[in-house]
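> sequence-free structure coming up:
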């Protein structure tokens, strides 16, 4: 069975890697390691299809060390033992361990001594943040390198290389690729070179040649072969949490265009529950008392979106996001409660004043509980001055009103009235 184009086009030397110039460019860290043949174990992390396996393959090709590939999730300890035995017999082996974040403790314990004595040079590949997902014992024995998403130019360079390569690519076909096809592949695959290469190969091999044997790849053919590339968005990985973070920060920063972009990413990933939760949290955290009516409208929009589901849910969600971005902002409520929480956690509490204590049980009066409590509704304006905080913190002030809206200005004025009475 023929191997896929993406597999055949994997670089065989460090100098032929596409992208990742910050790691493999001349005089950069991995380039220097390879040229000096001073390899250390490393963890490569980033989205799928951007070159983790290619870098490992190129390192092996450039150094002429044996190269083996295993998967931490599916391959067993016995498979690791075979690689280690090979290393004992022939010297250094470069082991690409895919999904390294799923390496269990027995495999890890077996592998560690061989990493330390240099028999195995581990190149762990993962889409998840290694600082969170990988055990410290492995992490401490490896350098961690983050791979960057490939640019459209990087992907087009790799596609042209595949089109012209007669040994491993498509160079033996009489091939014409229309001008906008490579740009389409580069943009629609969202940085996944593997998907772009394999879609190109499918387009070529599924298109009937003309009478002269030539094959013409149009954008329509490309679209059929690629279909729809799913947004790179692992629900347990960085892409997920980064999109959520950027979404809320864009709303907080009043950038309606950026907020809509990140909303679209989350919609495309089907994250309705995540969007709803984040919108409600953001409404109360960042809009807050500056626009309570707007907060209520966000909750209503979120409830509507949940009831109707995608694709129509995008409409109330967009309404909510636009209003939130352009609304006045206030974080006074979250700042107030967090300040109070910090005091409680630091032991600043004290005894509740006696007149506020529960007085519904027999004997409470003898204990002084509830005695001398002043019922506000019996007084003018339903307010009477009395102490509510414990003695040790009776002068504490937690709520500091913002002045971003008429509503919170009114709260500020009312607070000042009570404080000054």
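Here it is on my side, so go on. These numbers come from a predicted model, not from an experiment. Residues are numbered from 1 along each chain as shown.
> Please make it C-alpha for all contacts and neighbour counts, starting now.
Fine.
> Going by neighbour count, list what's buried in the helix ranked longest in the chain.
Ordering each helix of the chain by length in residues (DSSP state H) puts helix 292-308 first. By 16 or more other CA atoms under 10 Å, the buried positions in helix 292-308 come out as 294, 295, 297, 298, 299, 301, 302, 303, 304, 305, 306.
> Stretch 53-66 now?
Buried residues in stretch 53-66, counting neighbours by 16+ other CA under 10 Å, are found at 53-63, 65-66.
> Return the subset of those residues lying in helices.
The members of these that map onto helices under DSSP H are 53, 54, 55, 56, 57, 58, 59, 60, 61, 62, 63.
> out of the residues you listed, what pair is the most spread apart?
53 and 63 (15.6 Å; CA to CA).
> Which stretches in the stretch 151-300 of the chain count as strands?
Using DSSP state E, counting those that start in this stretch, the strands of the stretch 151-300 of the chain run over 175-177, 215-217.
> Could I get the buried residue list for the first one?
By neighbour count on 16+ other CA under 10 Å, the buried set for strand 175-177 is 175, 177.
> Next one: residue 332 from residue 246, what distance?
Residue 332 sits 22 Å away from residue 246, going by CA to CA, to the nearest Å.
> ok but residue 43 is inside a strand, no?
Yes: under DSSP: H, G, I helix; E, B strand; the rest coil, residue 43 falls within a strand.
> got the contact list for it?
122, 123, 124, 125, 126, 130, 139, 142, 143, 144, 145 (CA atoms under 8 Å, 6 or more residues apart in numbering).
> Structure two is appended below for comparative analysis:
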């Protein structure tokens, strides 16, 4: 029999839509992070205030707001938004999407994981970008200099999105606790050190922050979220390592530099990270 101290207290079933989707911002005022490109006076911010938009590539780690920013840009300039995923789309899908454009209507084509498109698939966008039929926004976790062809790069402005700071992640978590209807209904209490643990385990990823927060809310005892609750929600932390991607080469470079510099401790450290 379960004792009262071991029971969790959830007053209603969690929604089927993930918290990250429920908390997705719809305008710049509610968007947290990336102040280096969205701060006051920044070129992208000024362009959006003037209802202007240009083709761009959004490059950054997962959970930094690339998809959300593309949707906000479309909202800010009152554009028709067509979304494609490079994981599941081909040239045929691209051409069908292009057929949906209309003269006189601003159309943004957003391609998620654009680095997964091959050269011919990326080239399929070029005539439409060149003619002004569409504004292209691509999102990628890989360096565009290596993952996108030169013809596409020459027509797009690259914006580098940064991993969110701990303060920004804590701000996102607090915002969710105050505004998400399901979380508000739970009347949860969360310790300050639980918020710090949450931000640390999320490693700059807003999506992961909200995932751990939602799981922590479901695991909360007496409607109280502690750092232990968050650690249980996060489970075992898996190191980020994208084979053949930027992190792969960053680790190799660090290892080589340590060897060349005769730093045995550094070489051993980076070799261990590589393994």
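Looks like it arrived, so ask away. Predicted model, so just to flag it, every value in this text is computed and none were measured.
> quick revisit: can I get the ones in helices among the buried residues of stretch 53-66 of the first structure in CSV including distance to residue 172 of the first structure?
Shown next, in CSV, are those (distance: CA to CA, whole Å):
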residue, distance to residue 172 of the first structure
53, 26
54, 24
55, 27
56, 28
57, 25
58, 24
59, 28
60, 28
61, 25
62, 27
63, 30
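> Map residue 320 of the first structure onto the second structure.
Alignment note (TM-score structural alignment): residue 320 of the first structure has no counterpart in the second structure.
> Please name the spatially closest residue to the residue positioned nearest the centre of the second structure (chain neighbours excluded).
In the second structure, the centroid-proximal residue (CA atoms, centre = their mean) is residue 63; its distance is 2.6 Å. Leaving aside its chain neighbours, residue 63 of the second structure sits nearest to residue 205 (4.4 Å; criterion: CA to CA, 6 or more residues apart in numbering).
> Trace that neighbour over to the first structure, please.
By TM-score structural alignment, residue 205 of the second structure lines up with residue 192.
> Thought residue 46 was touching its match, still the case?
No: look at residue 192 of the first structure against residue 46 with CA atoms under 8 Å: they stay out of range, at 10.9 Å.
> Next, count neighbours for residue 224 of the first structure.
For residue 224 of the first structure, the count of nearby residues is 12 (other CA atoms under 10 Å).
> That one maps to what in the second structure?
So residue 224 of the first structure corresponds to residue 232, using TM-score structural alignment.
> What about the closest residue to its match other than its chain neighbours, how many residues nearby?
Distances taken as CA to CA, 6+ apart place residue 216 nearest to residue 232 of the second structure, at 7.6 Å, with adjacent residues excluded. Look at residue 216 of the second structure: counted by other CA under 10 Å, it has 26 neighbours.
> Which residues are in contact with residue 216 of the second structure?
225, 229, 230, 232, 233.
> Give me the buried entries from those.
For the contacts of residue 216 of the second structure, buried by 16+ other CA under 10 Å: 225, 229, 230, 233.
> which one of those sits closest to residue 22 of the second structure?
residue 233 (19.1 Å).
> check contacts around the closest one.
Here residue 233 of the second structure is in contact with 212, 213, 215, 216, 219 (criterion: CA under 8 Å, 6+ apart).
> The first one contacts residue 234, correct?
Yes: Residue 212 of the second structure sits in contact with residue 234 when judged by CA under 8 Å, with a separation of 5.7 Å.
> If you count surrounding residues, which of those two has more?
residue 212 (24 against 20).
> Check the spacing between the more buried one and residue 25 of the second structure real quick.
Taking CA to CA, one finds residue 212 of the second structure at 19 Å from residue 25 of the second structure.
> what do you get for residue 199 of the second structure?
19 Å.
> Settle it for me: which of the two has more neighbours?
With neighbours defined as other CA under 10 Å, residue 199 of the second structure and residue 25 compare such that residue 199 has more, 28 against 17.
> Look up the closest residue to that one, ignoring the ones flanking it.
Distance criterion CA to CA, 6+ apart; nearest residue to residue 199 of the second structure, sequence neighbours excluded, is residue 166 at 5.1 Å.
> any idea what the one you found aligns with in the first structure?
Checking TM-score structural alignment: residue 166 of the second structure goes with residue 152.
> burial measure for that match, as a count.
19.
> Quick check: the gap between it and residue 88 of the first structure.
From residue 152 of the first structure across to residue 88 of the first structure, the span is 43 Å (CA to CA).
> Aligned to residue 250 of the second structure, what sits in the first structure?
Using TM-score structural alignment, residue 250 of the second structure pairs with residue 242 in the first structure.
> contacting residues around that match?
Neighbours of residue 242 of the first structure in contact, by CA under 8 Å, 6+ apart: none.
> what's the residue lying closest to residue 251 of the first structure once chain neighbours are set aside in contact with, if anything?
Closest residue to residue 251 of the first structure apart from its sequence neighbours, by CA to CA, 6+ apart: residue 325 at 4.8 Å. By CA under 8 Å, 6+ apart, residue 325 of the first structure lies in contact with 250, 251, 252, 253, 254, 255, 256, 259.
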